[in-house]
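A.B. asks: I'd like to go over a predicted model; first the sequence, then the structure.
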Amino acid sequence: MSSKAQHVVVISVPVQGHINPMLQFSKRLASKGVRVTILAPAYLTTSLQTMYGGLIQIECISEDDKPPHGIDELLEWFETIVFRSFRNLVDKMEGSGCPLKVVVYDAVLPWAQDLAQNHGLKGAAFFTQSCAVCGMYYLMYSGKLKVSTTENSSVSLPSIMPVMGLQDLPSFFIDTQSYPSLSKISINQSMNFQKAEWLLFNSFDNLEKEVVEWISHEAAIKTIGPTIPSMYLDKGLKDDKDYGMSLFKPNSESCIKWLDSRETSSVVYVSFGSLASLGEKQMEELAWGLMRSNCYFLWVVRTSEDSKVPKDFKSKTSEKGLIVNWCPQLDVLAHPATGCFMTHCGWNSTLEALSLGVPMVGMPQWSDQPTNAKYIMDVWETGIRVKGGEDGIVTREEIEGCIREVMFGEKGNILKNNALKWRELAKEAVDEGGTTDKNIDEFLSQLIK
């Protein structure tokens, strides 16, 4: 396969949970000789670097280091700067002797397909959520799924999906008013099913086999995940030890040193990602639930959330816990001391835990997280989900019980064994000749043709 003449441009929503998987896919392409240019605003370019002997280049598309804060304003601003700079980029690459061939774009930016076509390029939509969730969005978009908010009602879904109640659906199906723009964006990414030449999913065949087959009847899709650094999977990409970008500075040395001093599988790792924000009452319940579990814990509390931690909590738990503002998540999940991952069930975090074989306690907040938690508990059987009260607050007693069940209970052993099974299947998918590896090769061969 002669892929060296191929040149791909990558456009991702400029937030960590979207950039990182697309960056990892870029590394896979570059390892096969494809030249990749990643478009990024100025405030991200300092976190990214040229890789693979120059095959991955970063193209700065704005001089503004202060992007808008609101998600709606951020997306509108990003669309404007991409459109403004894209023509010059195409001309620049044409003059370099390595013209662009295809735009790999974040599926929540369907306008990028129009941008590609307007410049004579092909488009590949990259979905950063599970095949199951994207399939549900597609049903909603095409009018085949209606959701009633009647209490205790279940939802009519394809038989290849588990039976779901309202609490298991993506939050945008139920609460369309709180985040109207995000709700519209999430569902409208299904436009790509008709518009894009390729649909790429950050998943792997064995993980969602029946759903992949079902979606394949609607459109040609390729699973190209899990998109995490090669060192944790097949070890096939040289020096691929981390994502290569972080919006927060991790407390790497202190985290690993602290874990090194703990026994195998004795630590609960707690992190709710880069965006989730818990209320003060929920933070209080979480804190005392961790203390009541009597487990060692490593808890990521972003600087913006720090004031919500009970004032006397750190002093009372100094012998049992470590609280940091950010940490190297993959290193923590892969560490022998980590026995459980308490997570919001974002798709990246879910894939990381599955790929590294760590059982989970799911505490989903919004978006696709409730559905991911449903699959974690009832389909992949690698974790349990906390139950909230009538006010939506998960109590300290519930948190304590769930942690202890995973860490010490009989069910915990079953979850750990299942997690190890998925870890092996994830490695198998990305290894040479695996389903993900073959799908990437097929994508490249179609690109060359």
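C.D. replies: Cool, got the structure. Numbering: from 1, shown residues only.
A.B. asks: C-alpha from now on. contacts and neighbour counts both.
C.D. replies: Noted.
A.B. asks: the nearest residue to Val108 once chain neighbours are set aside: how many residues sit nearby?
C.D. replies: Excluding its sequence neighbours, the residue lying closest to Val108 (C-alpha to C-alpha, 6 or more residues apart in numbering) is Gln189, at 4.9 Å. Residues contacting Gln189 under the criterion other C-alpha atoms under 10 Å number 21.
A.B. asks: check contacts around Gln189.
C.D. replies: Gln189 makes contacts with 107-110, as judged by C-alpha atoms under 8 Å, 6 or more residues apart in numbering.
A.B. asks: put this beside the first:
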Amino acid sequence: MENSHVMVIPYPAHGHVIPLMELSSCLLKHGFQITFVNMEFNHQSVMDILALKEDVGDGIHLVSVPDGLGSEEERKQPGKISRAILQTMPGKVEELIEDINGSERRINCVIADQSIGWALEIAEKHGIKRAAFCPAAAALLVLGFSIPKLIADGVIDQDGTPVKSQTIKLSPDMPPMNTKNFVWACIGNIDAQRNIFELMIRNNESIKLTDWLLCNSSYELEPAAFAMAPNIKPIGPFLAPQNSKPDDSDSSYLKWLNQQAPQSVIYVAFGSFTIFDAAQLQELALGLELTSRPFIWVVQSDMNNAYPEGFQERIAGRGQMVDWANQQKILSHPSIACFISHCGWNSTIEGLSNGVPFLCWPYFADQFFNQSYICEYWGVGLGLERDGRGIIRRDEIRNKVEQVVGIDKYKTTSMALKEILMNSIRETGGSNKNMKDFVEWLND
């Protein structure tokens, strides 16, 4: 079927949107029409992401649906966004599908983020082919699929609450995970925990409605996870574009990077959800200062007044604080020595794909398990340890930077894993083969 029309529905968060936008770009090159669905509150940010992609042009049709949110302040609150996704988005998406299917551009397939299973249910109701996409590690899906066994084994109760804090393995060959860091259990709010847990159980059922369950990973990264759930098909890595931000020049920090010695710069970035109090931000700043190494730190502009007194003057010339940076472009730069990261899956994939060692600073959700992969399974980084008050101290930051940069094995292992990961998307790679098979299925 030529020019099949594919509707792509991400969970409306930055880390979920980027890989699905990359998948959409790939499908566009195979001749598919793409309708990419956003909610009002994140529509502009998705338009900005699309503007970075010079090879796409007008080929991806962006559509926003009402989110039911009022003020801009509400649009910044994850809890209210989550409620809007469940209460408002399904009905609006179904109306959109009905409107499109009333035209000559009927939808042939819906590709939905696996965390919004209702979209797959709507597609089934309308007789549309369905595929689910996981923007996180395959291990996250395996954890969700393991919920009934975790309950039966007494690891968690019926609400998902860990019976006790303990370290377990989902299989002998998978990295360990602490039960207190289960993706639904590390939110802090018991109501939010229950909601996420119930949603994961529902999504497990919705996934059964799909013909394809895709994942932004590779067989080589997670062999044990794919062995446990062979229905998951990796098609990654998908990487964010290296183009510049459309309304801002990145030339200043890139020129600065070009002046630094190879493998000398610390790159620091924590994603959009990580929140630091003033004490932790000051320890991080002083830790970077203690390293005596050049660094580039992506930090929210509203935190500019929270730096230690005299910090900006003391690090002038060797420290760059920016409120936005093209992460893929930075990580691919030869001057980068290590990546201090929250260990979100997109950042993890981007660091691995560029052969950059990690210092791990996980915040919530799947980030703790990603740290286990990085430190204990792949051996490409170290974790940063908190003190008795839950603070990562300046000396810990300095010491771990010196270890991960000073010990050759971290860079050597990172570069070897980069080559393995890149092979997966080359002509004979497993991810490339899965992608070809998926495109063939879409064309049937």
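C.D. replies: Arrived safely. Predicted model, so just to flag it, every value in this text is computed and none were measured.
A.B. asks: report the TM-score for the pair.
C.D. replies: Here the superposed chains carry a TM-score of 0.88, computed using TM-score structural alignment, normalised by the length of structure 2; 425 aligned residues with a C-alpha RMSD of 2.6 Å.
A.B. asks: coming back round to it: report the buried members of the contacts of Gln189 of structure 1.
C.D. replies: Taking 16 or more other C-alpha atoms under 10 Å as the criterion, what is buried in the contacts of Gln189 of structure 1 is 107-110.
A.B. asks: in strands, which of the residues you listed fall?
C.D. replies: Judged by DSSP state E, the subset of the buried ones among the contacts of Gln189 of structure 1 located in strands is empty.
A.B. asks: how about those residues in CSV, adding distance to Met22 of structure 1?
C.D. replies: Listed next are those as CSV, based on distance: C-alpha to C-alpha, whole Å:
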residue, distance to Met22 of structure 1
Ala107, 11
Val108, 13
Leu109, 13
Pro110, 16
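A.B. asks: of these, which is the nearest to Gly434 of structure 1?
C.D. replies: When those are compared for distance to Gly434 of structure 1, the smallest value, 24.5 Å, is given by Ala107; criterion: C-alpha to C-alpha.
A.B. asks: need the counterpart of that closest one in structure 2.
C.D. replies: Taking TM-score structural alignment, the alignment pairs Ala107 of structure 1 with Gln114 from structure 2.
A.B. asks: ok, Glu381 of structure 1 next?
C.D. replies: Under the alignment defined by TM-score structural alignment, Glu381 of structure 1 is paired with Gly379 of structure 2.
A.B. asks: quick one: contacts for Met1 of structure 2?
C.D. replies: Each residue near Met1 of structure 2 by C-alpha under 8 Å, 6+ apart is listed here: 443-444.
A.B. asks: now it: how far from Gly381 of structure 2?
C.D. replies: Distance of Met1 of structure 2 to Gly381 of structure 2, given as C-alpha to C-alpha, to the nearest Å: 46 Å.
A.B. asks: Leu444 of structure 1 matches what in structure 2?
C.D. replies: Alignment note: Leu444 of structure 1 maps to Val439 in structure 2; criterion TM-score structural alignment.
A.B. asks: ok, Asn202 of structure 1 touching Thr223?
C.D. replies: Yes - with contacts counted by C-alpha atoms under 8 Å, Asn202 of structure 1 reaches Thr223, the gap being 6.1 Å.
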